[in-house]
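A.B. asks: Sequence first, predicted coordinates after that:
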Amino acid sequence: MNKFSILNSKKKVDKDVWMKIWIESKQKEVFLNPNYIELYQEKEDETLCACYIDNETTIIYPFIKRPIDISIGDNKQYYDIITAYGYGGPYYTGIKCKDKENYFWDKFYTWCIEHNIVSEFIRFSLFEEELASYPGDVELNNLNVVCNLTKSNDDIWMGFKHKVRKNVKKAKSAGVTVEVDLNGDTIDSFIDIYYKTMDRNNANNSYYFSNEYFNKIINQLSDNFVIFNAIKDNKIIATELVLVSEDSMYSFLGGTDSEFYGIRPNDLLKYEMIMWGKNNSKKHYVLGGGYRPQDGIYKYKLGFEPDGVMEYKVGKRIFSEDIYNRIVDKHINTIGIKKEELIKQNFFPLYRIK
């Protein structure tokens, strides 16, 4: 394998190499696993990974290459790249060296130009010490809440806001218990509660994942998920699917039976998830953020770790300003929205806005 290469998960030899790199990585970060990235690959997309490897250093950057379905009349097919939902970016293992990072990005830039890549959007890991530097624009996107699982049980408990401790006790008094599903045996119950929760919240269609999506998580990410279920009278009343890496666990998808809101099963569910993570040597539990800064969801999560606020950043880069602007202008003419109005929405890339 050359120091720099682009791996394609559709090619068995490439995917085998990618999986080997992932298995040997210190973090075993779920968001670097090709099987996770493929969950978000549309029919015409490609799941790829840019790699730099030598005896001292590994840089691994998975992404999805997407065709841009807008013609600007030059008979060329253009593409953009994006990281999968969650947290990604160029992960770094081993000895950090600026020259190696520059080499990686120079090679990657050349590959992007040669393959008609117009723009790039990265959702970065919260743990910046694990990432290589990024040559594009970096912006604060949101605030996330992360629980520190290295603290003592007492410090974790007393670190909760009073309301959270009260709600945990309330759920316990009501007879709620929490069960852990490591195998996906309760996935059907999870899906049922999850869909009903999405219906209740008038969720965007993109959150209605298919049964195939969930089955792939169960079958292809078997070591990287856990389902936590809050139980009352032998019935699942709240549930959460959590993604798991070597050091971290991530709230991912979940739902609650609205009939049982009053006994606060979610607070107990989160508490038991935190305890499970601590008992399984995890260092971080990433609760995530809200839909918007400082909204009710964010403030609810903040109750579990008021001092655990971390910045969630994204990266943006345009490889060809001329091509990008021509595609944006063509898109604007099609949807009939003024460019000034599009820019105000801070959406990237602009030609993907609907």
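C.D. replies: Perfect, I can see it now. In this text the structure is predicted, and so the values were computed from the model without any measurement.
A.B. asks: only C-alpha atoms for contact and neighbour calcs from this point on.
C.D. replies: Noted.
A.B. asks: Spell out for me which residue occupies the centre of the chain.
C.D. replies: residue 86 (0.9 Å; Cα atoms, centre = their mean).
A.B. asks: I'd guessed it sits against residue 123; true?
C.D. replies: Yes: counting by Cα atoms under 8 Å, residue 123 is a contact partner of residue 86 at 6.8 Å.
A.B. asks: Spit out the contact partners of the residue nearest to the centre of the chain.
C.D. replies: Shown in contact with residue 86 (Cα atoms under 8 Å, 6 or more residues apart in numbering): 31, 123.
A.B. asks: if you set the cut-off to 7 Å instead, what comes out?
C.D. replies: Residues counted as contacts of residue 86 (Cα atoms under 7 Å, 6 or more residues apart in numbering) are residue 123.
A.B. asks: gap between it and residue 308?
C.D. replies: 18 Å (Cα to Cα, to the nearest Å).
A.B. asks: Give the buried residues for stretch 20-30.
C.D. replies: By neighbour count with 16 or more other Cα atoms under 10 Å, stretch 20-30 contains the buried residues 21, 22, 25, 27, 28, 29, 30.
A.B. asks: end-to-end on stretch 88-100?
C.D. replies: By Cα to Cα, the extent of stretch 88-100 from end to end equals 20 Å.
A.B. asks: So for it, what gets flagged as buried?
C.D. replies: 88, 89, 90, 91, 92, 93, 100.
A.B. asks: Same question for stretch 250-260.
C.D. replies: For stretch 250-260, by 16+ other Cα under 10 Å, it's 250, 251, 254, 255, 256, 257.
A.B. asks: residue boundaries of the helices in this protein?
C.D. replies: Remark: helices assigned in the chain by DSSP state H are 12-24, 34-37, 98-114, 153-159, 162-173, 187-200, 211-220, 265-279, 296-302, 321-335, 339-344.
A.B. asks: Could you say which one of the ones you listed comes nearest to residue 58?
C.D. replies: helix 12-24 (8.6 Å; Cα to Cα).
A.B. asks: From the contact counts, what lies against the closest one?
C.D. replies: Applying 3 or more Cα pairs under 7 Å, 6 or more residues apart in numbering; DSSP states H and E, we find helix 12-24 packed against strand 4-8.
A.B. asks: on contacts alone, who are the packing partners of the strand it packs on?
C.D. replies: Using 3+ Cα pairs under 7 Å, 6+ apart, strand 4-8 sits against helix 12-24, strand 46-53.
A.B. asks: Put this next to the previous one:
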Amino acid sequence: MAAELRVLDAQVDHAEWLRRWRDTPSREPFSHPAYCSLFAEEGIRATALAADFADGSVLFPVLVKDLGREPWAGPDDRRRDLSVPNGYGGPFVAGTVSEQECAGFWRLVDGWACQERLVAGDVRLSLHLDEVLPMRGWETVHVSDNVVVDLRARADPCAGFSSSLRRNIARAGRSDVEIGQARDVVSWEIFRKLYTETMNRREARSDYYFSAAFFAGLRSRFEDAGLFLAYDAAGEALSGELFVTSPSRSYSLFSASSSRGLKVHANEAVKSEAIRHCADSGRDCYVLGGGNAPDDGLFQYKLRFAPQGRRAYYVGRRVFDRTSYDALVGERQRWALRKTGGPYVPDRFPAYR
């Protein structure tokens, strides 16, 4: 069993966190301290739980959220819950951790959770479950599938696209859509506005929106992020694809398009260029993610980039304090009734969110 659980802050303990991140074989972008720190704000701490064992170590980046910041809970609520930054997470392993050491790690986490007054935990797990510690004591749920483009299967990664997708990309070219990699501040701000426009059009939940400071920080503090933008002949931005990378993988982080960009298929063209760029830079795959619901329209759109690229996607769920959990669900229901006059119907875990 580990001698102690190290609780690292993304800014204060940046050097130690970075060293431990470099020890993990895959060096996933979502567990990098510079990336995790982008999600820290008042009431949200970017933290990593770390432990050392005889022949290995564990690094588990998480976001600890004060429930007192939620309008339905009230500012005096001192309880918290746990999630992970946007993307994929889990307790990443460096070296070898035995079954006994795994059990010891989770006992340490349980003790820390009690001290922190954690009610629940919700962790989107890496698509590569062999790289993370088994979630002992958690419920591991297959919630949907994701789409992954294999960049090693063909000399031209776009040759595996569906025929309808290839036709649409050709149409974008005939519409004089021009695509290029964007590195300057102005281009990133253009993308941010496109992204906000896209979320408004989709009537997205509030947690899908990100501030100008978030995008500025992603560009300036996190070197493993890339951006491609598509323009028309007059220089109007039509679509963009923002991705992050590890040494071997690339991940689509944000996609955005104007209404006109969708009509001329700029969104498909710009994503294909990002995929080609990541293949040329030596990555093994490009992860597109999934939809808002299993096999919905968004998922089917992504599947056209990799018709054989369906991959199982799991989340880890844990209720640390059942009494508080049930009480919070009741508080959320009563708050919704006062605000809307109708019942609150949970559509995700934890049910009070």
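C.D. replies: Perfect, thanks for sending it. These figures come from a predicted structure and were not determined experimentally.
A.B. asks: picking up where we left off before, distance to residue 52 of structure 1 for the helices of structure 1 - can I get that in a markdown table?
C.D. replies: Output for the helices of structure 1, formatted as a markdown table (distance: least, Cα to Cα, whole Å):
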| stretch | distance to residue 52 of structure 1 |
| --- | --- |
| helix 12-24 | 11 |
| helix 34-37 | 16 |
| helix 98-114 | 6 |
| helix 153-159 | 39 |
| helix 162-173 | 45 |
| helix 187-200 | 37 |
| helix 211-220 | 25 |
| helix 265-279 | 32 |
| helix 296-302 | 37 |
| helix 321-335 | 27 |
| helix 339-344 | 35 |
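A.B. asks: Out of the ones you listed, which gets nearest to residue 68 of structure 1?
C.D. replies: Smallest distance to residue 68 of structure 1 across the helices of structure 1 (Cα to Cα): 8.9 Å, for helix 321-335.
A.B. asks: re earlier: which one of the buried residues of stretch 88-100 of structure 1 sits closest to residue 198 of structure 1?
C.D. replies: Closest to residue 198 of structure 1, out of all of the buried residues of stretch 88-100 of structure 1 and judged by Cα to Cα, is residue 88, at 25.4 Å.
A.B. asks: wait, isn't the closest one in contact with residue 31?
C.D. replies: Yes: contact criterion Cα atoms under 7 Å: residue 88 of structure 1 and residue 31 qualify, at 6.1 Å.
A.B. asks: Any idea how many residues pack against residue 272 of structure 2?
C.D. replies: Residue 272 of structure 2 sits with 20 neighbouring residues when counted by other Cα atoms under 10 Å.
A.B. asks: nearest spatial neighbour of it, skipping sequence neighbours?
C.D. replies: Spatial nearest neighbour of residue 272 of structure 2, chain neighbours left out: residue 158 (6.8 Å); criterion: Cα to Cα, 6 or more residues apart in numbering.
A.B. asks: which one in structure 1 is aligned with that neighbour?
C.D. replies: When structure 1 is aligned by TM-score structural alignment, residue 158 of structure 2 is paired with residue 157.
A.B. asks: Let me know how buried that match is, in neighbour terms.
C.D. replies: Neighbour tally, residue 157 of structure 1, other Cα under 10 Å: 18.
A.B. asks: what's the answer for residue 119 of structure 2, then?
C.D. replies: When neighbours are counted by other Cα under 10 Å, residue 119 of structure 2 registers 23.
A.B. asks: ok, now residue 75 of structure 1?
C.D. replies: 7.
A.B. asks: try residue 352 of structure 1
C.D. replies: 13.
A.B. asks: out of the buried residues of stretch 88-100 of structure 1, who's nearest residue 107 of structure 1?
C.D. replies: residue 100 (10.6 Å).
A.B. asks: right, and residue 122 of structure 2 touches residue 317 too?
C.D. replies: Yes: counting by Cα under 7 Å, residue 122 of structure 2 touches residue 317, with 4.9 Å between them.
A.B. asks: Show the contacting residues for residue 57 of structure 2.
C.D. replies: Residue 57 of structure 2 makes contact with 51, 93, 94, 95, 97 under the criterion Cα under 7 Å, 6+ apart.
A.B. asks: I'd like these as a markdown table, with distance to residue 324 of structure 2 appended.
C.D. replies: Formatted as a markdown table, the contacts of residue 57 of structure 2 follow (distance: Cα to Cα, whole Å):
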| residue | distance to residue 324 of structure 2 |
| --- | --- |
| 51 | 28 |
| 93 | 31 |
| 94 | 35 |
| 95 | 37 |
| 97 | 33 |
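A.B. asks: List which of those are still in contact in structure 1.
C.D. replies: Mapped onto structure 1 and checked by both residues aligned by TM-score structural alignment, their matches' Cα atoms under 7 Å, those keep the contacts 51, 93, 94, 95.
A.B. asks: Residue 290 of structure 2: neighbouring residues, count only.
C.D. replies: Count around residue 290 of structure 2 with other Cα under 10 Å applied: 24.
A.B. asks: Translate it into the numbering of structure 1.
C.D. replies: Looks like residue 290 of structure 2 aligns to residue 289 there (TM-score structural alignment).
A.B. asks: For the residue nearest to its match when sequence neighbours are not counted, grab the count of nearby residues.
C.D. replies: Distance criterion Cα to Cα, 6+ apart; nearest residue to residue 289 of structure 1, sequence neighbours excluded, is residue 144 at 4.3 Å. Neighbours of residue 144 of structure 1 under the rule other Cα under 10 Å: 21.
A.B. asks: which position in structure 2 aligns with residue 144 of structure 1?
C.D. replies: Under TM-score structural alignment, residue 144 of structure 1 pairs with residue 146 in structure 2.
A.B. asks: Return the residues in contact with its match.
C.D. replies: 289, 290, 310, 311, 312, 313.
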